[in-house]
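1. Here is a sequence together with a model predicted from it:
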Amino acid sequence: MDLKESVRNQTDVGLRMTRHLFLAEAMGQNMVCSPLSIHVVLSMIAASTKGPTQDELLSALKSTSTGELNSLASNLLPLVFADGSPSGGPCLSFVNGVWVDRSLPLKPSFKEVVDTFYKAAQKHVDFQNKAEEARAEVNSWAEKETKGVIREVLPPLAVNSSTRVIFANALYFKGTWDDDPFLDEVGIVKIPKFKITSWFEVWGILKQLGLKLPFNMTEMVEAPPGQDLSVSKMLQKAVIEVNEEGTEAAAVTVTSASFSLAAWEPRKKIDFVADHPFLFLIREEMTGAVLFIGQLLNPLQG
């Protein structure tokens, strides 16, 4: 499968996921999410599974193999997330991390995958005796990688002594407008300034997409005999702010176990005045990858 087809499949999965998310979680509120961030975390989880669990994940992600998912990550991320800020382009950051309890050594095959394809930082921590310190470490990592936009992705009590593994993905975007966003040569464009912060549990949405829980991650660590390591929760926190200067957005997706803003050129001059609810997305033009999707119902919220 070539890159374009893989991106189309990822976008289709992301749109379906977002539709379920907004119907279940938005409850008439503004909301933003990063389906790509969720997709990457699920891809790393798929690499840690086998058998029926892996088949179920591959089907949900519209992929034929973990090799295909790994290839998408390794080929897409350098293209989409090349930092163009020195030349005045968008600043993009996309990083992965895996925190594992120090009692569980990673299997060499899994370590090679996350090293080679996902460039994921891997750290061993003491969940059993220092769960709060581990939570603080993940939150500090997320804050650093999102340039301070997301300060706490794991709330209190999200990590405890039974936690054994945390997967995390942090996505940060900041771009300035190519043109004055409120008066463009193709017509009058008026959108309100707004800021949206969303925090939600992802598992309920995955269940609606047909995924059965938990996921047994048999190919990730050398687990003690008779003990299965499985995913227990998956959270995402996303923030977006749009104003006269441009757009800043960030998302962090965590799982625990126990662009420039391209100008659209229509055929004729039109006006767009966003004085009504609307959907929006941030899309990378060259690959078509959708980074963020959101809905604005009330610009005064948040």
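-> Yep, that arrived. Residues are numbered from 1 along each chain as shown.

2. from here on, contacts and neighbour counts on C-alpha atoms
-> Fine.

3. and the lengthiest helix in the chain, what does it pack onto?
-> Determined from DSSP state H, the single longest helix within the chain is helix 3-21. Counting by 3 or more C-alpha pairs under 8 Å, 6 or more residues apart in numbering; DSSP states H and E, the packing neighbours recorded for helix 3-21 are helix 35-46, helix 66-80, helix 203-208.

4. any residues touching the following helix or strand past that helix, and which ones?
-> Past helix 3-21, further along toward the C-terminus, the next helix or strand under DSSP states H and E is strand 31-33. For strand 31-33, contacts defined as C-alpha atoms under 8 Å, 6 or more residues apart in numbering pick out 18, 22, 196-198, 236-240, 251, 292-296.

5. Quick check: the two most widely separated of those residues?
-> Greatest spacing in the contacts of strand 31-33, by C-alpha to C-alpha: 236 and 296 (18.5 Å).

6. thinking again about what came up before, now, which of the contacts of strand 31-33 sits nearest residue 126?
-> Residue 126 lies nearest to residue 236 out of the contacts of strand 31-33, by C-alpha to C-alpha, at 23.2 Å.

7. The spatially closest residue to the closest one that is not a sequence neighbour: neighbour count?
-> Closest residue to residue 236 apart from its sequence neighbours, by C-alpha to C-alpha, 6 or more residues apart in numbering: residue 253 at 4.2 Å. Residues contacting residue 253 under the criterion other C-alpha atoms under 10 Å number 32.

8. helix/strand/coil for residue 253?
-> Three-state assignment for residue 253 (DSSP: H, G, I helix; E, B strand; the rest coil): strand.

9. Please flag which of the contacts of strand 31-33 sit within helices.
-> Short answer: the contacts of strand 31-33 in helices (DSSP H) are residue 18.

10. Among the contacts of strand 31-33, which ones are in strands?
-> 196-198, 236-240, 251, 292-296 (DSSP state E).

11. And here is the other one:
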Amino acid sequence: MDNIEMKEKVGKSQVADQVSPIPSLSKIDLAEAMKKQNDVYMFLAGKVISTLAKTSNLVFSPASINAVLIMAANRPEEEETLRSFILSFLRSSSTDELNAVFGEICSVVLADGSASGGPKIAAVNGVWIDQSLSVDSSWNDLLVNSFKAEFAQVDFSTKGEIVRMEVNAWASRHTNDLIQDLLPQGSVTSLTNWIYGNALYFKGAWKEKFEKYLTKNKPFYLLNGESVSVAFMSNYENQYVKAYDGFKVLRLPYQQGRDDADRKFSMYFYLPEKRDGLDNLLKRLTSTHGFLDSHIPIYKDRVGKFRIPKFKIKFGFEASKAFDDFELNVSLYQKAFIEIDEVGTEAAAATAMRRLVGSPSMMPKMIDFVVDHPFLFLIREDRTGTVLFVGQIYDPSKSD
């Protein structure tokens, strides 16, 4: 296979080593813009789940989708129809606002913290443009310096399949080989104008790990009334857990790095009281402004029964099947993976978008938190509210 030379090779999650042309917003405006994008993330989750995986396991990365859409919106030569659609879809007033949000996410959320004991994070962007198209110098500078994108001009007219294989190899390389065959055969042709890609990798250790000797097989109840036997993790620690009307929330913090004072990563579990209550909970979560921020366990509580299933799943989809609005000769593909065990979490996602021509009480009550029926989960950076991964589990015994 021919090797396509990328004009800019940038290491994983490098975020501030060059002067960035990304505009700045006031702290208030940036905070509001971040909240809007977090609502968009949950809207995306609702659309994907309701359309493609209503009652099955799912994991995907709204943050990865967000990255490729913002890159596409920034190309000066792009037709206004697509740019207007992206701004509307992301509920933003301008590309400047989107770029400011992206800059904040890069500098706070996506910086690798493994050297200081925090989560290992790799976030890389890639752009493949047909050699017949012009490349504006200011746009190229934005890609390289701000988006840290690997860039290549390619020949889609005669080497579309070679480019597809190169993009897939790029996605695999930057996700620790967890994401394979991102772009399906036949998806890149002589009619392709460009491809924007994002690869995201996360590996974090629990702040309080689970002892393996406490892991026991227990029943997990399915929607059809049957059950499957799966491995459940447990411990005797107090937990960040809170009961709300019709559901409970658990927050499991990841270990922070020594220089991670400005960010905190956590995994959240949203458990409906009713075994068949996940659909109603999802509707509330995805349609209520600020739902995540208003349902966060702040204090540790005593727990009675406490079990969380181990699981490993992967999921892939084409966004045009989930979003009716993608009618602009644009296709968006994503594959994602997540695995949790006693030590922590490993998760990855890759996205490719291509375009064709044309105060606590003194004695807190005990709360049971037994995740033995379908539930929702997400991985979130708590300071910015950025959701890296979101998903649901209907049967943890299935890995695909």
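-> Sure thing, it's come through. Computed from a predicted model, the values in this text were never measured in an experiment.

12. Fetch the TM-score of the aligned pair.
-> Scored against TM-score structural alignment, normalised by the length of structure 1, the superposed chains reach a TM-score of 0.86; 276 aligned residues with a C-alpha RMSD of 1.9 Å.

13. on that earlier part again, can you pull out the residues in contact with the longest helix of structure 1?
-> Residues from elsewhere that reach helix 3-21 of structure 1 (C-alpha under 8 Å, 6+ apart): 33, 35-36, 39, 60-63, 72, 75-76, 205-206, 208-209, 287-290, 293.

14. Show me what counts as buried in stretch 390-400 of structure 2.
-> 390, 391, 392, 393, 394, 395, 396, 397 (16 or more other C-alpha atoms under 10 Å).

15. Identify the spatial nearest neighbour of whichever residue in structure 2 pairs up with residue 170 of structure 1, chain neighbours not counted.
-> In structure 2, residue 170 of structure 1 lines up with residue 199, judged by TM-score structural alignment. Leaving aside its chain neighbours, residue 199 of structure 2 sits nearest to residue 350 (4.3 Å; criterion: C-alpha to C-alpha, 6+ apart).

16. What lines up with the one you found in structure 1?
-> Mapped onto structure 1 by TM-score structural alignment, residue 350 of structure 2 lines up with residue 252.

17. In contact with its match, which residues are there?
-> With C-alpha under 8 Å, 6+ apart, residue 252 of structure 1 has these contacts: 37, 142, 150, 153, 168, 169, 170, 171, 236, 237, 238.

18. mind checking how far it is from residue 30 of structure 1?
-> Distance of residue 252 of structure 1 to residue 30 of structure 1, computed by C-alpha to C-alpha, to the nearest Å: 18 Å.

19. for residue 71 of structure 1, same thing?
-> From residue 71 of structure 1 to residue 30 of structure 1 the distance is 34 Å (C-alpha to C-alpha).

20. quick one, which of these two is more surrounded?
-> Higher neighbour count among residue 71 of structure 1 and residue 30: residue 30, with 24 against 17, using other C-alpha under 10 Å.

21. that older thread, how do the contacts of residue 252 of structure 1 look in structure 2, which are kept?
-> Here is what carries over to structure 2 from those, by both residues aligned by TM-score structural alignment, their matches' C-alpha atoms under 8 Å: 37, 142, 150, 153, 168, 169, 170, 171, 236, 237, 238.

22. nearest to residue 107 of structure 1, of those residues?
-> For those, the nearest to residue 107 of structure 1 is residue 168 (18.5 Å; C-alpha to C-alpha).

23. out of everything not next to it in sequence, what's closest to that closest one?
-> Using C-alpha to C-alpha, 6+ apart, the nearest residue to residue 168 of structure 1 is residue 254, at 4.2 Å.

24. Residue 96 of structure 1 versus the spatially most central residue of structure 1, what's the distance?
-> For structure 1, residue 37 is the residue whose C-alpha lies nearest the centre (C-alpha atoms, centre = their mean; 1.5 Å). Using C-alpha to C-alpha, residue 37 of structure 1 is found at 10 Å from residue 96 of structure 1.

25. And for residue 166 of structure 1?
-> For residue 166 of structure 1, the distance to residue 96 of structure 1 - C-alpha to C-alpha - is 11 Å.

26. and what of residue 236 of structure 1?
-> Taken as C-alpha to C-alpha, the span from residue 236 of structure 1 to residue 96 of structure 1 is 14 Å.

27. what's the answer for residue 32 of structure 1, then?
-> Distance from residue 32 of structure 1 to residue 96 of structure 1, by C-alpha to C-alpha: 20 Å.

28. Compare these two and say which is more crowded by neighbours.
-> Set side by side, residue 32 of structure 1 and residue 96 show more neighbours around residue 32, with 29 against 25, by other C-alpha under 10 Å.

29. tell me the contacts of the closest residue to residue 247 of structure 2 other than its chain neighbours?
-> Leaving aside its chain neighbours, residue 247 of structure 2 sits nearest to residue 272 (4.1 Å; criterion: C-alpha to C-alpha, 6+ apart). Applying C-alpha under 8 Å, 6+ apart to residue 272 of structure 2 gives the contacts 246, 247, 248, 278, 281, 374, 375.

30. didn't residue 111 of structure 2 look like it was pressed against residue 124?
-> No - if you go by C-alpha atoms under 8 Å, residue 111 of structure 2 and residue 124 don't touch, sitting 10.9 Å apart.

31. Compare those two (neighbour count), which wins?
-> More crowded of residue 111 of structure 2 and residue 124, by other C-alpha under 10 Å: residue 124, with 28 against 20.

32. That one pairs with which position in structure 1?
-> Using TM-score structural alignment, residue 124 of structure 2 sits opposite residue 95 in structure 1.

33. And its match, which helix or strand is it part of?
-> strand 91-101.

34. equivalent range in structure 2 for whichever helix or strand comes after that strand?
-> Of the helices and strands lying after strand 91-101 of structure 1 in sequence (DSSP H and E), the nearest is helix 108-116. Matched against structure 2 by TM-score structural alignment, helix 108-116 of structure 1 falls on residues 137-145.

35. Can I take it that residue 83 of structure 2 is in a helix?
-> Yes - counting by three-state DSSP, residue 83 of structure 2 falls inside a helix.

36. give me the number of residues near it?
-> 20.

37. how much space between the counterpart of it in structure 1 and residue 213 of structure 1?
-> Matched to structure 1 by TM-score structural alignment, residue 83 of structure 2 sits across from residue 54. Distance, residue 54 of structure 1 to residue 213 of structure 1, using C-alpha to C-alpha: 12 Å.

38. all strands for the stretch 101-250 of structure 1, in order.
-> With strands called from DSSP state E, counting those that start in this stretch, the stretch 101-250 of structure 1 shows them at 121-125, 165-176, 189-190, 194-201, 231-242, 246-257.

39. Sweet, I'm off.
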